[in-house]
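Novice: pasting the sequence and the predicted model now:
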Amino acid sequence: MRGVYNYRWNDVPCNNPCNYICERHKDITVNGSSVQFVYSSKSHTVLDIVYRMCLSAAPYKVEASARMLDESLPHRFNVIPIDIRSYSFIARLERIDLNSGWSTSEINISWIAYFSTPVGIY
């Protein structure tokens, strides 16, 4: 863009050194959840969370949260994705209300997968 062209686009040869502006499309998101029976003798464990849908590519980012299905239990968790794949993601599930483990419990993992380009869902 140049002032002499009223700040409109002005194409120049590719070998001219210039600053540049990149257009980025809005992220495409896919979300889901998975109920798992989980226990740990420590304050954390590692889970393989399957998307339960076929994606044509791996997301570039996954955000996740966890909650006990039995809401009378005081357990609170952080979910930290550590390896993102096209069919699942590996996440560290950390108990944050106490520094201890928990007995076998049903935990709902909710997730949002982010894609920068359209993704096929099969």
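Specialist: Right, received. Where do you want to start?
Novice: contacts, neighbours, all on C-alpha from now
Specialist: Fine.
Novice: show the contacting residues for the residue nearest the centre of the chain.
Specialist: Nearest to the geometric centre of the chain sits Val62, at 0.6 Å (C-alpha atoms, centre = their mean). Residues near Val62 by C-alpha atoms under 8 Å, 6 or more residues apart in numbering: 81, 84, 111-114.
Novice: hmm, try it at 6 Å
Specialist: The contact partners of Val62, by C-alpha atoms under 6 Å, 6 or more residues apart in numbering, come to 112-113.
Novice: please identify the helix or strand for it.
Specialist: Assigned by DSSP states H and E, Val62 belongs to strand 61-68.
Novice: where do the strands sit along the chain?
Specialist: Ranges of strands within the chain are 28-40, 44-50, 61-68, 77-84, 88-95, 102-115, based on DSSP state E.
Novice: got another, please set it beside the one above:
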Amino acid sequence: MIGRESQQFYSYSTKSSIKTKIGYKMCLSSVPSYIYATVKATESSLPHTFNVTVLDVKESYFEVELKRTDISEGWNMFVTVDWNMYTGDFLVVNNKAIWLPDVFTVSTDLNRENAAIDCNKREGQLVEIADKRSFKLVYNYVRNNFQFEKQEFVDFWLGSSYNILTSQVTQSNGEHGYNEGWHPGGWPKNQLGRTGLIIRVASPDLRRDHGMGNLDPFNLHTVIKLCALEID
């Protein structure tokens, strides 16, 4: 799903911006779904700074526009371009790529820590929900992409936590998280230890029994895997 590459090359421009094509170092079987790139002067003592805009993505290369941002002048030097490429079906929300590592695997018994470790192994983290828009996007992504087969619903862990004393949701970065969309069965539960958060997603054929819930994060819970990765 994710590939990371870096390339150093000589670059010259008489203007403050230039378009250039960058070839991959690996053979791909399909066109990447998304590429995020950065560029810097290879010689770190130089003052040059750049913005990068990805213009087009092909199976063997991608095209970018490099624009100098420290001053409106050209350059004549070596630059280093670093990029992440993403393949497959995923969702971009608030500069994070969100994906299902396996859309076919039945649910697995995991506590929140083990779910987070699994995402870390994939260079990601557990998903956070910041607002109603994010909730709807993530919910619908799982609903439309996971192969439910005979399962009426699936759950997945969030990275956020719930405070049973203040009734507040907090993301792992300390910012407030989404505090609506609760499961209609009397959630959230104000019981000791229920500080972990899940989202239950109903299958496309079912329009009930879904929403957010709070559980003990140290207890095993039957979940699918959903991960997120910063893309900038």
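Specialist: Great, that's in hand. Computed from a predicted model, the values in this text were never measured in an experiment.
Novice: what's the TM-score here?
Specialist: Once superposed, the chains reach a TM-score of 0.70 (TM-score structural alignment, normalised by the length of the first structure), with 90 aligned residues with a C-alpha RMSD of 1.3 Å.
Novice: hang on, the earlier thing: most packed of the strands of the first structure?
Specialist: The highest average neighbour count among those, using mean count of other C-alpha atoms under 10 Å, belongs to strand 88-95 at a mean of 20.
Novice: and for it, what span of the second structure is it aligned with?
Specialist: Mapped onto the second structure using TM-score structural alignment, strand 88-95 of the first structure spans residues 61-68.
Novice: what's the mean deviation for that stretch versus the first structure?
Specialist: Once the two models are superposed, stretch 61-68 of the second structure sits on average 0.4 Å from its counterpart in the first structure (mean C-alpha distance after the TM-score superposition for the first structure).
Novice: give me the contacts around that stretch.
Specialist: Identification of contacts with stretch 61-68 of the second structure by C-alpha under 6 Å, 6+ apart yields 16-24, 49-56.
Novice: and stretch 101-113 of the first structure, by the same measure?
Specialist: Residues from elsewhere that reach stretch 101-113 of the first structure (C-alpha under 6 Å, 6+ apart): 29-43, 59, 62-69.
Novice: can you find the partner of Lys15 of the second structure in the first structure?
Specialist: For Lys15 of the second structure, the aligned position in the first structure is Lys42, judged by TM-score structural alignment.
Novice: burial of the closest residue to its match other than its chain neighbours, as a residue count?
Specialist: Sequence neighbours aside, Gly101 is the residue nearest to Lys42 of the first structure in space, at 4.4 Å (criterion: C-alpha to C-alpha, 6 or more residues apart in numbering). Using other C-alpha atoms under 10 Å, Gly101 of the first structure has 16 other residues around it.
Novice: do you know how far Gly101 of the first structure is from Ser43 of the first structure?
Specialist: 5 Å (C-alpha to C-alpha, to the nearest Å).
Novice: over to Asn31 of the first structure?
Specialist: Taken as C-alpha to C-alpha, the span from Asn31 of the first structure to Ser43 of the first structure is 27 Å.
Novice: Phe115 of the first structure now?
Specialist: Relative to Ser43 of the first structure, Phe115 of the first structure is positioned 31 Å away (C-alpha to C-alpha).
Novice: ok, now Asn78 of the first structure?
Specialist: Distance, Asn78 of the first structure to Ser43 of the first structure, using C-alpha to C-alpha: 11 Å.
Novice: go on, Leu55 of the first structure?
Specialist: Leu55 of the first structure sits 32 Å away from Ser43 of the first structure, going by C-alpha to C-alpha.
Novice: then Leu69 of the first structure?
Specialist: As judged by C-alpha to C-alpha, Leu69 of the first structure and Ser43 of the first structure stand 18 Å apart.
Novice: which of the two has more neighbours?
Specialist: Neighbours per residue (other C-alpha under 10 Å) separate Leu69 of the first structure from Ser43, with Ser43 holding more: 17 against 13.
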